[in-house]
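Visitor: One predicted model, sequence on top.
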Amino acid sequence: MTIKTTQTQHSVEDFIEAFAATPQKKQDGFELLKLMKAHTGYDPKMWGPSIIGFGSYHYKSERSRQEGDWPLVGFSPRKAALSLYVYSGAPGQEELLKQLGKFTMGKGCIYVKKLTDIHIDVLKEMISGTIDFLEAKWGKQ
């Protein structure tokens, strides 16, 4: 099985300009870009057509033969909400979710209407925890 979401060479800035549906989403997209780059130390890369990722790790599924590369953390300024890929189930993250602010949860994805709905310091803690957890589990690339 081939993984559809792989790293591309497309421009992250061009993507936000074209994809963010509202001025607020665009502003939040560029704010997240700056925050995640500064906090992770990784340059942003496009993953597939609509995910901006930072860093990467190689995984092998325990339930199937699937394996591949995936960003350590990332986001997408989608129409309905900002999709934050910062949750890994790492120790302590359930407690951090209680402090994060206003969001809804998908399957490993946090949906936020706008950045001002959440506490940025808590988001940074989640990002750090996820990176540490994934690098400890899968190795640092």
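Guide: Ah, there it is. Numbering: from 1, shown residues only.
Visitor: rest of the way, CA atoms for contacts and neighbours
Guide: OK.
Visitor: just the helices in this structure please.
Guide: 12-19, 23-40, 93-100, 120-138 (DSSP state H).
Visitor: want to try CSV for the ones you listed, with distance to T2 and mean neighbour count as columns?
Guide: CSV is the format used below for the helices of the chain (distance: least, Cα to Cα, whole Å; neighbours: other Cα atoms under 10 Å):
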stretch, distance to T2, mean neighbour count
helix 12-19, 24, 16
helix 23-40, 28, 17
helix 93-100, 31, 14
helix 120-138, 20, 17
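Visitor: Any idea which of the ones you listed gets closest to S76?
Guide: When these are compared by Cα to Cα, helix 23-40 sits nearest S76, at 7.6 Å.
Visitor: dropping in the other structure now:
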Amino acid sequence: MAEQKTRPGGDVEAFVAAIADEAKRADARTLIELMSAVSGEEPVLWGTMVGFGHYHYRYETGHEGDSFLVGFAPRKAEFSIYLMGTYFPEVSARREELLARLGKHRMGKACLYVKRLSDVDLGVLRELAEISVVALRKAYGTT
């Protein structure tokens, strides 16, 4: 099995401070506050992603690895917000209800894309993050 390339480690504050766009830097700090509160975990740098919490997954195929419970990456065009737990079927109806109220965004399978936090309702985003964290802890536990 291939070794996982993205691993935790690095200076979150230096990473955020290096974000050139002032508004994006401020949004990153807001996301850190929100996700720290939701997860009860400190931010950890995973490559170019800021993650909170940790879990180990193992699929039926035998593929396994480690990831964070909730996190984000400040990409050039928009934020990628990782909500892997919202992909589970048991929370999909609630996810869709919340996404309808969120504001301007795009949604992949478990990755939410927003240009700026002022485009979305932070209360709804917080609920989505909470759903993700709870679902992942239920499915995988935490380490």
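Guide: Yes, it's here. What you are looking at is a predicted structure, and each value in this text was computed from that prediction instead of being measured.
Visitor: Post the TM-score for the overlay when you can.
Guide: Counting by TM-score structural alignment, normalised by the length of structure 1, the TM-score of this superposition works out to 0.90. Behind it: 137 aligned residues with a Cα RMSD of 1.4 Å.
Visitor: Nearest to E67 of structure 1, out of the helices of structure 1?
Guide: Once the helices of structure 1 are compared by Cα to Cα, helix 120-138 is nearest, at 11.6 Å.
Visitor: what helices or strands is that closest one leaning on?
Guide: Here helix 120-138 of structure 1 touches helix 23-40, strand 57-60, strand 73-77, helix 93-100, going by 3 or more Cα pairs under 8 Å, 6 or more residues apart in numbering; DSSP states H and E.
Visitor: Select, out of those, the one closest to I118 of structure 1.
Guide: Minimum separation from I118 of structure 1 across those (Cα to Cα) falls at helix 93-100, 5.4 Å.
Visitor: mean deviation of that closest one from structure 2?
Guide: Comparison of helix 93-100 of structure 1 with structure 2 after fitting gives an average deviation of 1.2 Å (mean Cα distance after the TM-score superposition for structure 1).
Visitor: so can I have CSV of the helices of structure 1 showing distance to D69 of structure 1?
Guide: Below are those laid out as CSV (distance: least, Cα to Cα, whole Å):
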stretch, distance to D69 of structure 1
helix 12-19, 19
helix 23-40, 18
helix 93-100, 23
helix 120-138, 10
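Visitor: Any idea which of those gets closest to I52 of structure 1?
Guide: Counting by Cα to Cα, I52 of structure 1 lies closest to helix 12-19 out of the helices of structure 1; the figure is 6.8 Å.
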